[in-house]
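**Q** Coordinates only, no sequence provided:
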């Protein structure tokens, strides 16, 4: 036999041997629909409860306190959240001449009422974010809306309504 015949004979023999191997048993066709039926019959998980949105009119009010300052004893801060969705903020940097500033803009509740965003009318100012701790307290957050890692008091407390 020449080499071509030998190669051809080897291929035929290999194919014949491979054809003699038993095929693995096929899974019964009836089992697959049962698994699908079991999945379909499983109850879907209940949607997570959604926290009620913050009622702007009910939450509106004045919050004040002294926030930390990098180069002064503190910043006396007063934020008035108005029921119409606008705000006014007054800040006084302690022990500084001309340390008073005022700003205004709009405020919105975010994260299902867990956070308040102050959006200033002056676009040269950054938005400010506060965590809603309770109906009577908001706490300053960083620019990304994350808690500030500090031992300093970052809270502003609700002030009684003016009579």
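**A** Arrived safely. Remember, predicted model here, so these are calculated numbers, not experimental data.
**Q** When you work out contacts or count neighbours from here on, use the C-alpha atoms and nothing else.
**A** Will do.
**Q** can you give me the strands for the chain?
**A** With strands called from DSSP state E, the chain shows them at 61-67, 75-81, 86-93, 100-110, 115-120, 128-134, 137-140, 155-158.
**Q** among these, which is nearest residue 17?
**A** Proximity to residue 17 (Cα to Cα) singles out strand 100-110 among those, at 70.2 Å.
**Q** Please point out which parts of the closest one sit buried.
**A** Neighbour-count burial for strand 100-110, counted by 16 or more other Cα atoms under 10 Å, picks out 104, 105, 106, 107, 108, 109, 110.
**Q** put this beside the first:
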């Protein structure tokens, strides 16, 4: 009985050793057989929003137009905001404080980020960032990150 256990252990060891590490490496690095083209970029130039086929918000979406939202306000019911983006990369923004007689208007230009998904307004007062989506804009915080928390949905501008 002891000999069978030793013999079984020896056969198992030979079987495990017969699997060459080179075969495993070949499997890991073999190219898949497809008709698609893979584009590789250096890691420092790749962003979460980039797409290998070159499509992004800037070139793929009908982003020009007017967007509206009612933003949270610390000492009023909200700020009714209207933002118009023009194809020539100019904008106009109107911020109306609800229940006050206060309206701010600004205009200027905006710039796209390298990935073509985020715009930054450059006006006299306005210096906001937005992630451009299909018929909506998501206002970003001052660092360019998505706003989180219970009020995050108030920072979504819908296209008119």
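**A** Done, it's in. Quantities reported herein were computed from a predicted structural model and do not represent experimental measurements.
**Q** Quick TM-score on the pair, please.
**A** Laid over one another, the chains give 0.62 as their TM-score (TM-score structural alignment, normalised by the length of the second structure), with 115 aligned residues with a Cα RMSD of 2.7 Å.
**Q** re the thing from before, and which of the buried residues of strand 100-110 of the first structure is nearest to residue 6 of the first structure?
**A** Comparing the buried residues of strand 100-110 of the first structure against residue 6 of the first structure with Cα to Cα places residue 110 closest, at 79.1 Å.
**Q** That closest one pairs with which position in the second structure?
**A** Using TM-score structural alignment, the partner of residue 110 of the first structure in the second structure is residue 113.
**Q** Check the gap between the nearest residue to its match once chain neighbours are set aside and residue 3 of the second structure for me.
**A** Computed as Cα to Cα, 6 or more residues apart in numbering, the closest residue to residue 113 of the second structure that is not its neighbour in sequence is residue 119, at 6.2 Å. If you measure residue 119 of the second structure against residue 3 of the second structure using Cα to Cα, to the nearest Å, the figure is 75 Å.
**Q** So if I had to pick from these two, which one is more boxed in?
**A** residue 119 (24 against 8; other Cα atoms under 10 Å).
**Q** and that one, what does it touch?
**A** Listed by Cα atoms under 8 Å, 6 or more residues apart in numbering, the contact partners of residue 119 of the second structure are 110, 111, 112, 113, 129, 130, 131, 132.
**Q** now with 6 Å?
**A** Residue 119 of the second structure makes contact with 111, 112, 129, 130, according to Cα atoms under 6 Å, 6 or more residues apart in numbering.
**Q** Fine by me, we can end here.
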